[in-house]
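Student: Need coordinates for the following:
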Amino acid sequence: MTGRALSSDWLKIRGKGIWFLVFLAPLGLTAMQALNFGLRLDYLKEQYAGNLWGGLLENVIVFVPLALMLGATILSSMIAGVEHEQGSWKQLLALPIPRPAVYLAKFLLACMLLIVSCVLLTTSVVGLGLIFGFDVKDIPWAQALKLGLMPLAGALPVLSIELWLTMVSRNQALPVTFGIVLAITGMFSLSLSPQFPLAWSQMAWSAPNPYLYAGMGVALGIMIMLAGMMHFSRKDVA
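Tutor: Just a heads-up that it's a prediction; the model follows:
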């Protein structure tokens, strides 16, 4: 059932600008570092002489948690907005597909789109390093793949909350505003506590044990997703 709903959702997002957003975020972050390194290449090569690739990744990761939380907010709104704009919730929920399957399909769709964006970020950053003449033999593939995926795991609670709010609310202004507030708060969350959930996206990269924070993010994200699924299953959606 979830597979059928997911296939339908893939078709619905065509021509909605969602793929533009998926590509825009990683390419935008890469362009920022292209400008940064392009203007200060000699200085940065001297500063990171012992680890050029590591220096590039560290410059990119500063912006990744914010981009992920904002991306989760906007993607959730756009995915739910397809049904809200067309007024098709009643028709969709009248189909012989359980409500939990409908909700899970949209959650999986959002996760898959963000994963695509993260993989594109890795590809773009590696390509940027090669353009600047970094040694191809020194590419830290494991770290490059973690660049987006580990912070995404830590940011999963934000995606779950935003999908919940956008799915049950026809007016998208409040969920989107709340998501922006969460993203901005996440930028300063490490000053509060590493245990604060909004800090987990950053800690999933920078902590001595990043897998702990990535795992906590996934666990809390799934718990929030299940709570949202239960609420959606019982709520009348116009």
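
Student: alpha carbons only for contacts and neighbour counts from here, please
Tutor: OK.

Student: helix or strand right after the lengthiest helix in the chain?
Tutor: Taking DSSP state H as the criterion, the chain has its longest helix at helix 99-131. The first helix or strand that comes after helix 99-131 along the chain, using DSSP states H and E, is helix 141-154.

Student: Taking their axis directions, that following helix and helix 99-131 sit at what angle?
Tutor: 150 degrees (axes from the mean of the first three to the mean of the last three C-alpha atoms, to 10 degrees).

Student: counting contacts, what elements does helix 141-154 pack onto?
Tutor: Helix 141-154 makes packing contacts with helix 52-61, helix 64-86, helix 99-131, helix 200-206, helix 210-234 when contacts are defined by 3 or more C-alpha pairs under 8 Å, 6 or more residues apart in numbering; DSSP states H and E.

Student: try 7 Å this time
Tutor: helix 64-86, helix 99-131, helix 200-206, helix 210-234 (3 or more C-alpha pairs under 7 Å, 6 or more residues apart in numbering; DSSP states H and E).

Student: As CSV, the ones you listed with distance to Val22 would be great.
Tutor: Rendered in CSV, the data for these read as follows (distance: least, C-alpha to C-alpha, whole Å):
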stretch, distance to Val22
helix 64-86, 8
helix 99-131, 5
helix 200-206, 19
helix 210-234, 21
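
Student: Adding mean neighbour count, write those out as a markdown table.
Tutor: A markdown table is the format used below for those (neighbours: other C-alpha atoms under 10 Å):
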| stretch | mean neighbour count |
| --- | --- |
| helix 64-86 | 22 |
| helix 99-131 | 20 |
| helix 200-206 | 26 |
| helix 210-234 | 18 |
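
Student: Here is a second sequence; please produce its structure as well for comparison:
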Amino acid sequence: MKGFLLSFQSEFYKSRKTLGFWSAVLLPLLISLLAFTIFYTKSDKFVSTPPMGLWIQFTMVGLGVMGTLLLPMYTIFIAYSVNNVEHRSDTWKTLFSLPISRWSVYGAKFFYAVFLVFLCLALFALFTIGFGNLLGAIKPELKFSAYHMEIQLMQVYFKLFLSSLGILAIQFLLSLLWADFLKPMGLGFVATIVGVTVASKNWEYSYLFPYAHPMVAITGMVKHNKGPARDIEIDMFTNDVYVSLVICVIVFITGYFIVQKKSVK
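Tutor: Here you go, the predicted structure:
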């Protein structure tokens, strides 16, 4: 456990000045700020919108982007950037020669990538809630304060996080084995296009394809019930989430055995 914690801490120090780390902070900030600017400058168009509809429209600015191309591509980029630190400096042999188990090194790298994706989506939820309430304070005519959906927003972004883990595990393994940029990123981009296509066409088996999971998670996130319209209930654990978690576990374990038996250059 000590080796894992040391390796995880090392990953933070190595990446804290890289685009991979700062994109986890800047991406949600800039997109949430864009949504804030749109609603602030065009507030007259949203005055008559009911509070619940107002929150949904405001939230969908970020969710609409993250649930299609952006989250899969961001996940692919994070998986690449975490391993690229070692590829660029050619320190894989040095890293695995340290008196720390390969399991600790491999696990720390993977879970640091998981942490960056989690951080990004957690900040999306926090910035959306914060900027929405700020709009309600400085633009009282926008009735943001008349409805609260903080819990639902956190559930939605957590579901997005779970749905991205299958992609992350696959891309992490590919970027671990291939040092160049084009192979893992190119395959990931093509797979993302296929995933978005099958999800947008409502293919019944799209939940089996990991690169379609973020979009499938967004389109199937609301439970259809007969309750009042004010009650939005998020369906957290759908088939796509379960498949994503299973793929993540299987690929993560497979990757460890590959790393354990193969000399990584």
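
Student: I'd like the distance between the alignment partner in the first structure of His87 of the second structure and Arg40 of the first structure.
Tutor: In the first structure, the residue matched to His87 of the second structure (TM-score structural alignment) is His84. For His84 of the first structure, the distance to Arg40 of the first structure equals 47 Å [C-alpha to C-alpha, to the nearest Å].

Student: Next up, identify which helix or strand the aligned residue in the second structure for Lys12 of the first structure is on.
Tutor: In the second structure, Lys12 of the first structure lines up with Lys14, judged by TM-score structural alignment. Lys14 of the second structure belongs to helix 2-15 when elements are defined using DSSP H and E.

Student: Contacts for that helix, please.
Tutor: With contact meaning C-alpha atoms under 7 Å, 6 or more residues apart in numbering, helix 2-15 of the second structure is reached by Phe21, Ile100, Ser104, Val105, Ala108, Lys109, Tyr112.

Student: ditto for stretch 198-218 of the second structure
Tutor: Contacts for stretch 198-218 of the second structure (C-alpha under 7 Å, 6+ apart): 67-68, 72, 160, 163-164, 166-167, 191-192, 195-196, 239-240, 243-244.

Student: Check the spacing between the counterpart of Met230 of the first structure in the second structure and Glu11 of the second structure real quick.
Tutor: Under the alignment (TM-score structural alignment), Met230 of the first structure pairs with Phe257 in the second structure. Here Phe257 of the second structure is placed at a distance of 21 Å from Glu11 of the second structure (C-alpha to C-alpha).

Student: ok, back up a step: how about the helix holding Lys14 of the second structure: buried residues?
Tutor: Neighbour-count burial for helix 2-15 of the second structure flags Gly3, Phe4, Ser7, Phe8, Ser10, Glu11, Ser15 (criterion: 16 or more other C-alpha atoms under 10 Å).

Student: Name the helix or strand for Val264 of the second structure, please.
Tutor: Following DSSP H and E, there is no helix or strand that holds Val264 of the second structure.

Student: And for it, the neighbour number?
Tutor: A count of neighbours around Val264 of the second structure, defined by other C-alpha atoms under 10 Å, yields 15.

Student: Ok, Gly15 of the first structure next?
Tutor: Residues near Gly15 of the first structure, counting by other C-alpha under 10 Å, number 9.

Student: Let me know the secondary structure of it.
Tutor: What DSSP: H, G, I helix; E, B strand; the rest coil gives for Gly15 of the first structure is coil.

Student: show me the contacts for the closest residue to Pro157 of the first structure other than its chain neighbours.
Tutor: Spatial nearest neighbour of Pro157 of the first structure, chain neighbours left out: Gly221 (3.9 Å); criterion: C-alpha to C-alpha, 6 or more residues apart in numbering. Going by C-alpha under 7 Å, 6+ apart, Gly221 of the first structure touches Leu156, Pro157, Ser160.

Student: With secondary structure, distance to Tyr48 of the first structure and neighbour count added, can I get those residues in a markdown table?
Tutor: Below are the contacts of Gly221 of the first structure laid out as a markdown table (DSSP: H, G, I helix; E, B strand; the rest coil; distance: C-alpha to C-alpha, whole Å; neighbours: other C-alpha atoms under 10 Å):
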| residue | secondary structure | distance to Tyr48 of the first structure | neighbour count |
| --- | --- | --- | --- |
| Leu156 | helix | 32 | 30 |
| Pro157 | helix | 34 | 27 |
| Ser160 | helix | 37 | 27 |
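
Student: Much appreciated, bye for now.
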